[in-house]
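Enquirer: with the input below, show me the fold.
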Amino acid sequence: MRTKSHVYLKGIVVMLVFSIATCLNYSCKSQVENRYITYDGQAKSDTYQVTVNNDSVFVAKESFYGNKTFHTTQFAADTETVVRITSKDPINSFKIKPAYLNIKAVVKENELVFTLNKPEKLFIEINDYKPLCLFSTPTEQGIPDPNDLDVLYFKKGVHNVGVLRPKNNQTIYLEQGAIVKGRVYGENVKNITIKGRGIIDARGFTSKKDKICGLEFKNSDHIKIEGIGLRTGIWWQSLFLLCNDVDISHMNLMSFGENNDGIDIDGVTNFKVTNSFIGCGDDGFGWHALDAEANGEPDTANCIAENCVIYNAYAGNGIRLGASMETKLFKNITFKNIAVLDHVNAAIRSDHSDWAVFKNVKFENFYIEKPSRPIEIRIEKTGYSNNTGFKNERGHFDGLHFENIHANGGKIILEGYDETHLIENVSFTNCYNKDVKLKSTNDITINDFVRNISFK
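Expert: Next up is the predicted model:
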């Protein structure tokens, strides 16, 4: 006789069998569904096809300002995820960058297969083709209601908007597949969120003459940017000026021409950028203080860049603290888990040209792939030094720390200015240049105005 208990137990067995079958079907990998979503106006790649856990994803062939062409794709990868790249021809050579991730791949004819355990920003070179940029992100959470009056919601497709000027407590949402042609400018606003998996295309809306960026916030608080792409023309890609509490994550910036800094800050406190890819034609991170007469001398403090990848082409540096430093204090500045894939001048540079005091600046878990000019920190008078008569003074470094740095060759240079403008209290911990551990000042280049250096 069948009882309710028998029926209940049979139901449990069926559910278990279904669960096991599902797990086997997907090899117990992440079951995030990545849909094939095109970006209107972007050409489909003629070189690569990509699947993620057997789901096909759209691969674009993008042309950027600065005469660069890359193939790009974006997808969700929360946990263990199998990525399969199919090339148009058999694969004879490949590199998966950042190299320090040590991602193991299997090649079979024209297929390259590897597994990700979490979202990564990868730059993949196959044969002599244009590189493929893979921007994996977490699955989107908290997608806003399109009917919410505090939401500007951009659906898949091309939107010509000109200048977006967010208001207090507003969310700008870019659906995957959305391309918003225009720029974002916010001044004296607070509680702004820009999120999604779409792209802001500011080409044609930026200006070197008028110093107009693709994305800029001034005198603003509580800004959050997550998951979006940014493409710009001439001038800086993004700037945060006199802001507090800025959180940027899983962003990809791709512009490679004149003055194309990636993410710049000036007079900012409590700033964080994580898990982002910065493709730039000038400084990847340009953190400075440009104009004391216009902006005053506010502190820049408690700023961190973490888990980011920088590809610097055309001009500039991977990271630049300076050159203009027309303020009193930069403190608690951290760069952690950073890979510089390529750089034109230096990977880490400070041509400190004004009077700011730097306190507690740290570079930790830093990987420099190009064998040239890894670190150059100088206090000096340059063409960027203040010339308005406001103040003619040099600055100071007090607390400069390098930990787990891996450079690939070239000189590491530290140079103070004079007896009262020093670089002091410097530490190198577990740092290597061309696989040789730094053990003493014999392994770096310093002048007489660098004091109290330790090596561990």
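Enquirer: C-alpha only now, for contacts and for neighbours.
Expert: Fine.
Enquirer: for Lys439, see how far away Ile446 is.
Expert: 14 Å (CA to CA, to the nearest Å).
Enquirer: same question for Gly157.
Expert: 56 Å.
Enquirer: again, but for Ser276
Expert: When Ser276 is compared with Lys439 (using CA to CA), they lie 33 Å apart.
Enquirer: also Leu400?
Expert: According to CA to CA, Leu400 stands 16 Å off from Lys439.
Enquirer: check Leu321 too.
Expert: Counting by CA to CA - Leu321 and Lys439 are separated by 25 Å.
Enquirer: same deal with Ala60?
Expert: Taking CA to CA, one finds Ala60 at 47 Å from Lys439.
Enquirer: what helix or strand is Leu9 on?
Expert: helix 4-25 (DSSP states H and E).
Enquirer: quick one, what contacts Lys224?
Expert: 191-195, 246-248 (CA atoms under 8 Å, 6 or more residues apart in numbering).
Enquirer: at 6 Å what do you get?
Expert: By CA atoms under 6 Å, 6 or more residues apart in numbering, the contact set of Lys224 is 193, 246-248.
Enquirer: which of Ser276 and Lys439 has more neighbours?
Expert: Higher neighbour count among Ser276 and Lys439: Ser276, with 27 against 16, using other CA atoms under 10 Å.
Enquirer: could you verify my assumption that that one touches His250?
Expert: Yes: Ser276 lies in contact with His250 (CA atoms under 6 Å); the separation is 4.6 Å.
Enquirer: any idea what sits nearest Ala77, other than its immediate chain neighbours?
Expert: With CA to CA, 6 or more residues apart in numbering as the criterion, Ala77 has its nearest non-adjacent residue at 5.3 Å, and that residue is Pro119.
Enquirer: I'd like the distance between Asp418 and Ile444.
Expert: Asp418 is 19 Å from Ile444, where distance means CA to CA.
Enquirer: and Tyr48, by the same measure?
Expert: From Tyr48 to Ile444 the distance is 43 Å (CA to CA).
Enquirer: quick check: His343 touching Asn312?
Expert: Yes: using CA under 6 Å, His343 makes contact with Asn312 at a distance of 4.7 Å.
Enquirer: okay, and the common contacts of these two?
Expert: Contacts common to His343 and Asn312, judged by CA under 6 Å, 6+ apart, are Gly318.
Enquirer: name all residues that make contact with Thr445.
Expert: Ile413.
Enquirer: how close does it get to Ile377?
Expert: For Thr445 relative to Ile377 (CA to CA), the value is 10 Å.
Enquirer: before we move on, what about Phe358?
Expert: From Phe358 to Ile377 the distance is 12 Å (CA to CA).
Enquirer: could you also give me the structure for this second sequence? I'd like to compare it with the first:
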Amino acid sequence: MLKISKIPDGEPVSTLFTATVDGENAPAKAIRVSAYPYNYGWPGHQRPEEQSEDSAYIAFESDKPVTIRVKPGREFCEAVVRPLSKGIKPEREGGGLVFTLEHPGQYSLELDGHHNNLHIFFDAPREYAEDGVIYYGPGVHNTGVVRLYSGDTVVIDRDAVVVGGFFAVDAENVKITGKGVIDGRYENRTNDTLLLAVDVQTWGHIDHGAEGFMKFMKRTDLMTGNIKLYNCRNCVIEGVICVDSAAWAVSCYACSDLHIDGIKEVGQWKYNTDGIDLMNCRDVLVENCFLRNYDDCMVLKGIKGWDGEDLYNITMRNLVIWCDWGRALEIGAETCADEYHGILFEDCDVIHAVFSMLDIQNGDRAYVHDVTFDNIRCEFTKYQQQDVLQTDMTVPYPDPQPAYQPRLIFIHGYTGQWSKDGIPGKTSDILFRNIMVYPDTGMTAPEIDICGFSEGHGVERVTFDGIFMNGKRLTRGDIKWTVGHHVGELDFI
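Expert: Here you go, the predicted structure:
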């Protein structure tokens, strides 16, 4: 059974590629993505569109392997399908390419580097009941911001685009599901809008209850992005494609018993468009997702105003990560909580990153411990561009850049720009196991950068149990190390 997502009338169709799935036309949706890692922070207005570029995606469901044929609209020399761990080798066929996808997942077809790529979203079939739910059928729905309440279920049809965002406050049993699109183009960030659900002027306490929090939202122009959940329980976010947010795309504050499964984030090129931010959450499973974001992708934060809750029992597995700015799989930098523990990143592919692949920044008071990165595959490409902080909006990105390689692992304790507690934390009992590095030919061994903050607030008991480069197990001497002060035992197996 093959079902290919259609593009509603009026929505942009890409001219970069034409594609078929098992011989059936698969329309490519046109999107904007970040063109290069050039970030101003916040200059008082949104990121200029000329810092983005054209890209596209196709989406479909099938219960069996599929054959993809793609004809690009340009000449090319090299073609690669990521994640590399899937072992997909595209073959030339006339002026195009053909390859087979054996299993559902998220893929990227890249020609002569990562620019102007084709994202491929292959889902297993699933039907959703339309009765008794908030259903968005085929077509474009201009909803704006929609509040959800306990027991609400949203279903977005595979051929639907919802131009709006969803949020819930102090709710339970909320579900946002379907294979359609949540499009954040309705929202515009300005100096008068609030990015985070906290009073950034005072970093004061936020009332987590629905009534008090709604008062807070009314007196602040709080942004929604694609999805936001505040103090919610037993909630599901599943399947949807999130595009063009003007803020953090999907963020959850002080939530518990949360399941995020199979969502795709793409077309996220504006300032601070983080992927999935879990703030002071517990008992969470995030799995089978694709995150391409212009800022940190999969992030666990502790935020002032919500910091009465610790972060624990959180598993993130089978994710495909493309980080256009910042850090790919991250704890921090804000760690306003007493503890982080029982954290597992497992079976993930980082296909592109800028600053670092696997990251712990302990910027506040938290004791971060018992964190595992297991079976993570990290790809390094010769086309990677250097991250540059922009200080003058009239100065273009300096291109070409020299060859650049992100850090593989970064662990730092510090107090700095993002620190809000004024109290340093500590980090210990961190395990990196079966970390696979796939660099392009000629690239050097990966870098590991570790530094504590002060006596009693350092980094201790970090274990590296298997770091492999193109299948070869690396020794301690193969790694490029940057080790600062207040770092305890580093066990390299």
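Enquirer: and stretch 274-285 of the second structure, which stretch of the first structure?
Expert: Residues 261-272 of the first structure are matched to stretch 274-285 of the second structure when aligned by TM-score structural alignment.
Enquirer: same question for stretch 161-176 of the second structure.
Expert: Under TM-score structural alignment, the match for stretch 161-176 of the second structure is residues 179-194.
Enquirer: buried ones in the matching stretch?
Expert: Using 16 or more other CA atoms under 10 Å as the test for burial, stretch 179-194 of the first structure gives 179-187, 189-194.
Enquirer: against Leu431 of the second structure, how distant is the spatially most central residue of the second structure?
Expert: For the second structure, Cys297 is the residue whose C-alpha lies nearest the centre (CA atoms, centre = their mean; 2.8 Å). Counting by CA to CA, the gap from Cys297 of the second structure to Leu431 of the second structure is 21 Å.
Enquirer: burial count for Cys336 of the second structure?
Expert: Residues lying near Cys336 of the second structure (other CA under 10 Å) number 33.
Enquirer: please pull up the equivalent of it in the first structure.
Expert: Match for Cys336 of the second structure (TM-score structural alignment): Glu326.
Enquirer: would you confirm that its match contacts Asn295?
Expert: No: using CA under 6 Å, Glu326 of the first structure is not in contact with Asn295; the gap is 9.4 Å.
Enquirer: how about the strands of the stretch 251-400 of the second structure, start to end?
Expert: 256-261, 264-268, 276-279, 282-287, 290-293, 298-302, 311-317, 320-323, 327-335, 339-352, 356-362, 367-380, 388-389 (DSSP state E, counting those that start in this stretch).
Enquirer: how about the helices in the stretch 51-200 of the second structure?
Expert: Here the stretch 51-200 of the second structure has no helices by DSSP state H, counting those that start in this stretch.
Enquirer: where do the strands sit along it?
Expert: Counting by DSSP E, counting those that start in this stretch, the strands of the stretch 51-200 of the second structure are 52-62, 66-72, 79-82, 91-93, 96-101, 105-111, 118-123, 134-136, 139-148, 153-156, 160-169, 175-178, 181-183, 193-194.
Enquirer: so which of the ones you listed is nearest Val250 of the second structure?
Expert: strand 160-169 (9.6 Å; CA to CA).
Enquirer: which other helices and strands contact the closest one?
Expert: Packed against strand 160-169 of the second structure by the contact rule (3 or more CA pairs under 6 Å, 6 or more residues apart in numbering; DSSP states H and E) you find strand 139-148, strand 181-183, strand 227-230.
Enquirer: give me the buried positions along the shortest one.
Expert: Judged by neighbour count (16+ other CA under 10 Å), strand 181-183 of the second structure contains these buried residues: 181-183.
Enquirer: re earlier: of the strands of the stretch 51-200 of the second structure, which is nearest Asn318 of the second structure?
Expert: Of all these, strand 105-111 comes closest under CA to CA, at 9.3 Å.
Enquirer: the corresponding residue of the first structure for the residue nearest to the centre of the second structure and Gly383 of the first structure, how far apart?
Expert: Under the alignment (TM-score structural alignment), Cys297 of the second structure pairs with Gly284 of the first structure. Distance from Gly284 of the first structure to Gly383 of the first structure, counting by CA to CA: 21 Å.
Enquirer: identify the residues contacting stretch 292-304 of the first structure?
Expert: 267-272, 326-335.
Enquirer: swap that for stretch 245-256 of the second structure, please
Expert: 184, 225-233, 272-283.
Enquirer: and if you look at stretch 64-84 of the first structure?
Expert: Under CA under 6 Å, 6+ apart, the answer for stretch 64-84 of the first structure is 29-30, 50-53, 59-63, 112-119, 130-139, 233, 255-257.
Enquirer: need the buried ones from those residues selected in ChimeraX.
Expert: Written as a ChimeraX command, the selection of buried residues from these, which uses 16+ other CA under 10 Å, is:
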select :29,30,50,51,52,53,59,60,61,62,112,113,115,116,119,131,132,133,134,135,136,137,138,233,255,256,257
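Enquirer: distance of Cys232 of the second structure from Arg282 of the second structure?
Expert: 11 Å.
Enquirer: swap in Lys270 of the second structure?
Expert: 29 Å.
Enquirer: what of Ala353 of the second structure?
Expert: Distance from Ala353 of the second structure to Arg282 of the second structure, by CA to CA: 27 Å.
Enquirer: ok, these two, which is more surrounded?
Expert: More crowded of Ala353 of the second structure and Arg282, by other CA under 10 Å: Ala353, with 32 against 25.
Enquirer: Glu93 of the second structure maps to what in the first structure?
Expert: Using TM-score structural alignment to pair residues, one finds that Glu93 of the second structure aligns to Lys108 in the first structure.
Enquirer: tally of neighbours for its match?
Expert: So Lys108 of the first structure, with other CA under 10 Å, has 10 neighbours.
Enquirer: also Asn160 of the first structure?
Expert: Neighbours of Asn160 of the first structure using other CA under 10 Å come to 10.
Enquirer: quick one: it and Ala178 touch, right?
Expert: No: applying CA under 6 Å as the test, Asn160 of the first structure and Ala178 come out as separate, 10.9 Å apart.
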